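> Model the structure of this input:
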Amino acid sequence: MNSKMLKSIIAGFALSIASFAQAGVIYDADISTGVLFGSGNENGFFVVNKAWKNNQNNIELGLRAKVPYEGSFNSNGAGTYEMSTGLHPKFGAPGAAWNFEFAINLNYDGSNTDRVFDDFLIELSVDLDPRKNKRDWLTFDPVTKFTDNYIGGDNSIAQNSMNIGWLMQDFDPNIEGTYGFKLEVKDKLTEEVLASTRMKVKTVPEPSTLAIFALGILGLASRKFKTNK
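Reported below is the predicted structural model:
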C-alpha cells in the first residue's frame, strides 16, 4: 500500500468519524434553554442529542445524573455517571443518593412554533435492575407521568429532576451495578424515532468511615516505618 492510498484511507476515516460525531450525541453539554426547573440548578453535563438525522426534526433531548443539593455530576465524559449507592440523606427511603434529569425541546431552533407534546410519542425508558445480565425496563411518558414538570414554550419544552427510587415500590438503593436510561421522541402515527439520547448511571459503594480510618492508620504506619528505616 503506497503512502498516497494510506493518506486517502486515513482522511476518509477521519471524515466518517467527524460525520458520526456531528450526527450523534454531545457529552457533558449544555441544553439550549438552560435549566428551567427549580432554582440554582446549573446548566451542563447533559448527554445532548440535537443533531438526530442532521437535526432535520428540530428536536433537542438531554439526560444527566446529579447528586441533589450538591450539584455533583461525576461524569466520565462519555455518557456514564458514577454515583454512590445508598439513600440520599434528605430524601430517605426509597430515594437513591442521586437523581436523573431530563430535558425535551420540540422546537430547538424556534421555527416550529405550532408543536406541542400531544402531537408526539414521548418515551423515557429506565432499566430498574442494575445487576449484570439483568434487565427490567420501564417505559413511560415523562411529560404526563410527573405532575411537577417544568412545562414551557407553549407546551413544547419539558424538564425535571427525578429519583429512580420513586419509580418502584421495592427499590434497593444499595445494589451495585449500572442503570440504563433512554429518552426518545417518536412520530405519533408511524412510531418512527425522531430523536433519541441515552445515558448510564454506575452505582458504587462509598468508602465506609471505618475503611477510611483504617487507610489513615496504614498510611501513618507506613510513614513511621520509612522514618525508622
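> from here on, contacts and neighbour counts on C-alpha atoms
OK.
> May I see the buried residues of stretch 10-26?
Gln22, Ala23, Gly24, Val25, Ile26 (16 or more other C-alpha atoms under 10 Å).
> In the protein, what residue spans correspond to helices?
Ranges of helices within the chain are 3-23, 142-145, 209-228, based on DSSP state H.
> Ala97 is nearest to which of those helices?
Counting by C-alpha to C-alpha, Ala97 lies closest to helix 209-228 out of these; the figure is 17.2 Å.
> Before we compare anything, build this one as well:
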Amino acid sequence: MQINFRRLGAKSLFLATALVVTMSAQADATITAIFGSGVGDNGWTAQTDAGVTLALRARERFPMPTNNVPSNGAGTYTFGDTTAYSLYGYNNLASWNFDFSINSGTASVNGYTYMLGIDTDSSLGMNFTSFDPLAVFNDNSFGNAGTTQGNGTDATAATKAGLAAANSLAQNSENFGWLNAAFDPTVDGTYSIYLAAFDQAGRQVTRSDITVVVGDGGATVPEPASLALIGVAALGMAAAGRRRSTKV
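You can find the predicted model right below:
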C-alpha cells in the first residue's frame, strides 16, 4: 500500500491543467455499474488509452440513494447540499459519493497498477492522499465485459486477490466521510479526484480526473491545515452489508 501527500499550487491552476489533461476524456460516458443494486450507468468521466478505461463520477447518495449525477459534461460535479449525514456510526458523510471504475481490457486487472488520488483540502489549495484502490479497499466489485448491471462479485479481504486475478473490471463507491474522520461535509469546498493506471515499468498508461464542487466551491474558505486520511488500512471493515445498503 502506498500513501503519499503532496502540496500543489493554487487549485485554480490545477483545474486549468486538469482540463487540458482530460480534454480527450469522454465526459458523461455510459459505464455499466456492476456494484450495488439499481445504480445507474450515467454520468461517468472516462478516459481510454492503450485499451485501458478508467472512469470517475460523483453521485447523490443522501438523504436517500439516487442516480442523480450533476455533471457539467466536462468532468465537474456540483452539489448544493452541505448537510452532514449519518449512517452505521459515521456522522460526517457527504451528500455525495464518488464512484470509480477500472477496466483493464485484459484478462486481469492485475496487468496494471493503479493510483487513486483524493484531495483532502476543501479550499483553493490542494492536498492529495494517493493509494492503490485495489490494495486498500476490500469490498470492490469485480466482473468482466459480460457482467450486467448490479451483478458484480463483491470481494472480501479473503477473496479480493483471486477476484482481481480472474477479472478485468473493478468498481466501487466511496464517501469522503468513510475515508477521513476529519472530513467536514458542511464546509463549502472544491475537491479533485484522479484515477491513474501504470504499466509494469511504472509508466502512466491513462488517467481520469474529476472535480467536485460543494456549495459555493469554498472560494472564500481559508486553507486549512493538511488533513490526513485516517484508518485507510482499516477500510476493509466496509462489509458487504454496508456496501449493499449504501451503494444503491
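> looking at the helices of the first structure, which is closest to Pro94 of the first structure?
helix 142-145 (18.2 Å).
> In the second structure, what stretch matches that closest one?
Aligning helix 142-145 of the first structure against the second structure (TM-score structural alignment) gives residues 133-136.
> What's the average distance for the matching stretch when superposed on the first structure?
Its aligned residues in the first structure lie a mean 1.4 Å from stretch 133-136 of the second structure after superposition (mean C-alpha distance after the TM-score superposition for the first structure).
> quick one, what contacts the nearest residue to Gln171 of the second structure once chain neighbours are set aside?
Of all residues not flanking Gln171 of the second structure in the chain, Ser101 sits nearest, at 4.4 Å (C-alpha to C-alpha, 6 or more residues apart in numbering). Contact partners of Ser101 of the second structure, counting by C-alpha atoms under 8 Å, 6 or more residues apart in numbering, are Thr53, Leu54, Ala55, Leu56, Leu169, Ala170, Gln171, Asn172.
> with the buried residues of stretch 10-26 of the first structure in mind, which one is nearest to Asn112 of the first structure?
Ala23 (20.7 Å).
> these two touch, right, the closest one and Trp52?
Yes. The pair Ala23 of the first structure / Trp52 is scored as a contact, 5.8 Å apart, by C-alpha atoms under 8 Å.
> what lines up against Met168 of the first structure once you look at the second structure?
In the second structure, Met168 of the first structure lands on Asn180 (TM-score structural alignment).
> Measure how buried that match is and give me the count.
Here the count is done by other C-alpha atoms under 10 Å, and Asn180 of the second structure has 18 residues near it.
> and it, how far is that from Thr211 of the second structure?
Noted for Asn180 of the second structure: a distance of 18 Å to Thr211 of the second structure, by C-alpha to C-alpha, to the nearest Å.
> now do Thr22 of the second structure
From Thr22 of the second structure to Thr211 of the second structure the distance is 11 Å (C-alpha to C-alpha).
> next one: Phe183 of the second structure
Look at Phe183 of the second structure and Thr211 of the second structure: by C-alpha to C-alpha, they are 17 Å apart.
> next one: Thr83 of the second structure
Look at Thr83 of the second structure and Thr211 of the second structure: by C-alpha to C-alpha, they are 19 Å apart.
> what's the answer for Ala94 of the second structure, then?
Ala94 of the second structure is 15 Å from Thr211 of the second structure, by C-alpha to C-alpha.
> Who has more neighbours out of those two?
Taking other C-alpha under 10 Å, Ala94 of the second structure and Thr211 do not tie; Ala94 has more neighbours (26 against 23).
> counterpart of the more buried one in the first structure?
Superposed on the first structure with TM-score structural alignment, Ala94 of the second structure falls opposite Ala96.
> Just give the closest residue to its match, not the sequence neighbours.
Ala96 of the first structure's closest residue in space is Leu87 (C-alpha to C-alpha, 6+ apart), at 4.7 Å.
> counterpart of that neighbour in the second structure?
Matched to the second structure by TM-score structural alignment, Leu87 of the first structure sits across from Ala84.
> which residues sit in contact with that match?
Residues near Ala84 of the second structure by C-alpha under 8 Å, 6+ apart: Asn91, Asn92, Leu93, Ala94, Ser95, Asp184, Pro185, Thr186.
> I would like a PyMOL command selecting only the buried ones among those residues, please.
Only the buried entries of the contacts of Ala84 of the second structure go into this PyMOL selection, using 16+ other C-alpha under 10 Å:
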select buried, resi 92+93+94+95+184+185+186
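> Sort out which residues of stretch 174-185 of the second structure are buried, please.
Residues of stretch 174-185 of the second structure classed as buried: Glu174, Asn175, Phe176, Gly177, Trp178, Leu179, Asn180, Ala181, Phe183, Asp184, Pro185 (neighbour count, 16+ other C-alpha under 10 Å).
> Stretch 135-150 of the first structure too?
Residues of stretch 135-150 of the first structure classed as buried by neighbour count (16+ other C-alpha under 10 Å): Trp137, Pro142, Val143, Asn149, Tyr150.
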